[in-house]
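>>> any chance you can model this:
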Amino acid sequence: MLTESRLRAAKAAPKPVKLFDGGGMYLLLHPNGSKYWRLKYRYGGKEKKLALGIYPAVSLKQARERRDNARRQLANGHDPSAERKAEQETDPECFEAVAREWFAKYSPHWAPSHSDKIIRRLERDLFPYLGSRPIKAINAPELLTVLRRIEARGTVETAHRVLQNAGQVFRYAVATGRAERNCAGDLRGALAPVKEAHYASVTEPKAVGELLRAIEGYQGDPVTRAALKLTPLVFVRPGELRQAEWAEFDLDKAEWRIPAAKMKSRVLHIVPLSTQAVTILKELHLLTGSGRYVFPGLRSRSRPMSANTVNAALRRLGYSKTDMTAHGFRSMASTLLNEQGWNRDAIERQLAHGERDAVRAAYNYAEHLPERRKMMQAWADYLEGLRIGSNVISFNARKQA
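From the prediction side, this is the model:
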């Protein structure tokens, strides 16, 4: 039989350790120090396991009570795991039910990629440990134990994002009368700080020219090659590029209009197309124009190319993840356009950096558009000059001309 003193003194080992208490219940001690209550039992001739909570948020006494309750269910011919699942589906006040209700309410207003990430975090990192718990009964130490598990994987940024999502769920629970307070707010400063990361990028003009020549010589899939060539000319986010649809383009007007639903800022975004970009797209249209996506996947034309395609192509060209990334083309453009003296507001608008005032942003998607058209063509001409290695006239000189 376990004791509280033995539980507190238990030390992590290189491999998971089980400390048994009796009746099939044990404490699973992971190498990272996290401690999980489990119940091993047999039902229908098969061995099964039931999660009873996380120590110390769930004490030894509480774990035994949950074990005994599960044993009573078994004695009455019921599977505790199935009973737990049924409770989660019918109990509107358990964490999972509230979280799914919150997600269903707000996810229609998010970009698909954003909502996919959030539901994955909930289902992977929160539901297995807190899903069946009454949301009003969850306290800060219990939530912190779950977050420490994520930290132990070495994914500190994910831990912060999961805490943020948990806080949103708790606030929703408070607003709907199913919790009295947001315990996630008590964990401010409890997690290790996130080290600020920057996307690797090439910004020195000579190196940019070398990169563009490498792209020109890419020998892989022609659709991937087109994506590589177009990316520096439009410098949109990688997800916006790979999900581009032909219906969004007007090549006669030299314009790409990305719907608000696809944008991080949830605002329509206009991308003026240079003559070089239009040429690439017209050539690509011969290959993919009969389908929905400009850059369809290699395995299925009904889906866009994978998120890692452009990065994988850069690796194939000899650029490591510390040298250059697909997202790094945005840094390249921002750095060089600012150095060359273009209007900072025009650059920021073209980068589609978030507008704090959402209402204002919805009306200003075309802000600085004439200057942006001129800038995008000058940028394409500049890159072309770097690629062929000619003496390139600076942007300032072009603007004065």
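>>> from now on I want contacts and neighbour counts done on CA atoms only, so please keep to that.
OK.
>>> run a quick neighbour tally on the residue lying closest to G291 once chain neighbours are set aside.
The shortest distance from G291 to any non-neighbouring residue, by CA to CA, 6 or more residues apart in numbering, is to R301 (7.1 Å). Taking other CA atoms under 10 Å as the criterion, the count of residues near R301 is 16.
>>> could you also give me the structure for this second sequence? I'd like to compare it with the first:
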Amino acid sequence: MPLTTKQIEAAKFGVSKERLPDGLGLYVRLYKSGTKTYETRVTCNDKRAWVQIGHFPDMSLKRARQIAGMVQIRIEEGLSLKQVRDALKAGDHSKIEDMVPASPGTVVIESLTFRELAKQWFDQKKLGLRNGKHIQQNWNTLETYIFPYFGDRPVTEVKVGDVIDAIRPIWHDKHETAKRVLGRVKEIFALAKIHEMRPDNPADFPPNTALGAVRKKTVHFGALPFEDIPALWEWLLTANCDEQTRHLVMLMILTAKRSKETRFARWDYFDMGTSIWTTPESLMKMSRLHRVPLSRQASAVLTNMRMLTGDAPFVFYKPKSKSRVICENAACNLLKKFRLGITAHGLRAGFRSWARKQGKYSHDAMEFALAHEQNSLEAAYQREDLIEERAIMMQDWADYVTGGANPLNFSPEESQK
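So this is what the prediction gives:
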């Protein structure tokens, strides 16, 4: 979020960060002496450099934003770093802004095109995203659906009708994509509004009114009815497949964990003394630590995997793989051999249906088992993850799936056959 004058006044060296980001390349630098200066970071001749703009509070925050925008634009157009710095030191901004109006109330950075502002937005946005594919989708969808319409037009000239014209071709045929793209465009114009480039947001309109309502179709993951999961387990025991893949699917069934959380599990996530598997926030979809109580059968699966991967850091270690773990499609491909249409995620749906059918486990216990997101009110009052209650539920589930038997133990010699 952009800085405010009060935030800058309250900032202290050694307490706050050395440089406070305002957005769009402007920073406020704090010095031990108490001095506070405006700086912008630029790229000149493929090298990054800091340019000091002025001092706070002698220069207003709004004026610093204007000059930061001018500096970046002029350097991109060919002014040297020395010319810019000399002009700023002399207080002569004419060399910087001679082609840009600087009358009171004019925001110089308005000359940015939508594509240029989108790049600024994307550079900030990707810092908060973890999935590489998702990060690239944010930019690729803008290139495909938005830039051909108004990517090279100044941010100030884009109107509501332009946004509607860009979204309309995909609104009904690719509705989910259209909603996400419209949301990204709305965020970009919100950034323009925050930085006083324009007073409105042309992407902020009721989409169903402008583009028409779309009948939603819920598409469920290919799930296996819970009544058939014991048959899947029996088939897994003797299926002709790689042992790591067999045990990957077994562990996913017994713990109701997602594929990514299971594939990237490390041995130090497991406490076999307490029979608890703890997945860190970095691997979780909701970015919250998740504990799973291990049933007797799940512990047996891990014992077998220890024989297979030995001292490797990952449970499902594949040294020749780029990710160093088993392929993300391994589980799905094996499940398709049992029955077409089943997905790894669908196994979780089978567990949830079984648990609900029993009528003896609390709603919270079932939701914690699946690491589903709670609403804000529930999260405020729920201080524990019901691990003891879930331990009983997960053991009951494992006994149902396996008929109470453990997976067959095997020796390292057998695993190599």
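>>> thinking again about what came up before, so when I look at the residue nearest to G291 of structure 1, I'm seeing a helix, right?
No - counting by DSSP: H, G, I helix; E, B strand; the rest coil, R301 of structure 1 is located in no helix; its state is coil.
>>> how about the strands in structure 1?
In structure 1, the segments counted as strands under DSSP state E are 17-22, 25-29, 35-43, 46-55, 249-250, 255-258, 269-272.
>>> show me the contacts for the residue positioned nearest the centre of structure 2.
When CA atoms, centre = their mean is applied to structure 2, the residue found nearest the centroid is L129 (3.4 Å). Applying CA atoms under 8 Å, 6 or more residues apart in numbering to L129 of structure 2 gives the contacts I135.
>>> now it: how far from I194 of structure 2?
22 Å (CA to CA, to the nearest Å).
>>> looking at structure 2, which helix is longest?
helix 175-194 (DSSP state H).
>>> now that one: which residue numbers in structure 1?
The aligned range for helix 175-194 of structure 2 in structure 1 is 156-175, by TM-score structural alignment.
>>> report the mean deviation for the matching stretch after fitting onto structure 2.
Superposing on structure 2 and averaging over aligned pairs (mean CA distance after the TM-score superposition for structure 1), stretch 156-175 of structure 1 comes out at 2.3 Å.
>>> re the thing from before, possible to save the strands of structure 1 as CSV with mean neighbour count and distance to T309 of structure 1?
Output for these, formatted as CSV (neighbours: other CA atoms under 10 Å; distance: least, CA to CA, whole Å):
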stretch, mean neighbour count, distance to T309 of structure 1
strand 17-22, 15, 41
strand 25-29, 22, 39
strand 35-43, 19, 39
strand 46-55, 17, 39
strand 249-250, 16, 22
strand 255-258, 19, 20
strand 269-272, 23, 22
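>>> so which of those strands is nearest I135 of structure 1?
strand 46-55 (13.8 Å; CA to CA).
>>> can you tell me what sits against that closest one?
So strand 46-55 of structure 1 is contacted by 34-42, 63, 66-67, 80-81, 129-130, 142, 145 (CA under 8 Å, 6+ apart).
>>> can you check stretch 262-276 of structure 2 too?
So stretch 262-276 of structure 2 is contacted by 248, 251-252, 277-279, 283, 291-295, 299, 313-316, 325-328 (CA under 8 Å, 6+ apart).
>>> counterpart of it in structure 1, which residues?
Taken onto structure 1 by TM-score structural alignment, stretch 262-276 of structure 2 occupies residues 241-255 there.
>>> gap between the two ends of the matching stretch?
This stretch, stretch 241-255 of structure 1, spans 14 Å end to end (CA to CA).
>>> residues of that stretch that come out buried?
Residues of stretch 241-255 of structure 1 classed as buried by neighbour count (16 or more other CA atoms under 10 Å): L241, R242, Q243, A244, E245, W246, F249, L251, E255.
>>> which residue lines up with E65 of structure 1 in structure 2?
So, by TM-score structural alignment, E65 of structure 1 is left unmatched.
>>> which stretch among the strands of structure 1 comes nearest L287 of structure 1?
The closest of the strands of structure 1 to L287 of structure 1 is strand 249-250. By CA to CA, the value is 15.7 Å.
>>> with structure 2 superposed, average distance for the closest one?
After superposition onto structure 2, the average distance of strand 249-250 of structure 1 to its aligned residues comes to 2.3 Å, using mean CA distance after the TM-score superposition for structure 1.
>>> give the buried subset of the contacts of stretch 262-276 of structure 2 as a PyMOL selection command.
To isolate the buried subset of those in PyMOL, counting by 16+ other CA under 10 Å, use the following:
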select buried, resi 248+251+252+277+278+279+283+291+292+293+294+295+299+314+315+316+325+326+327
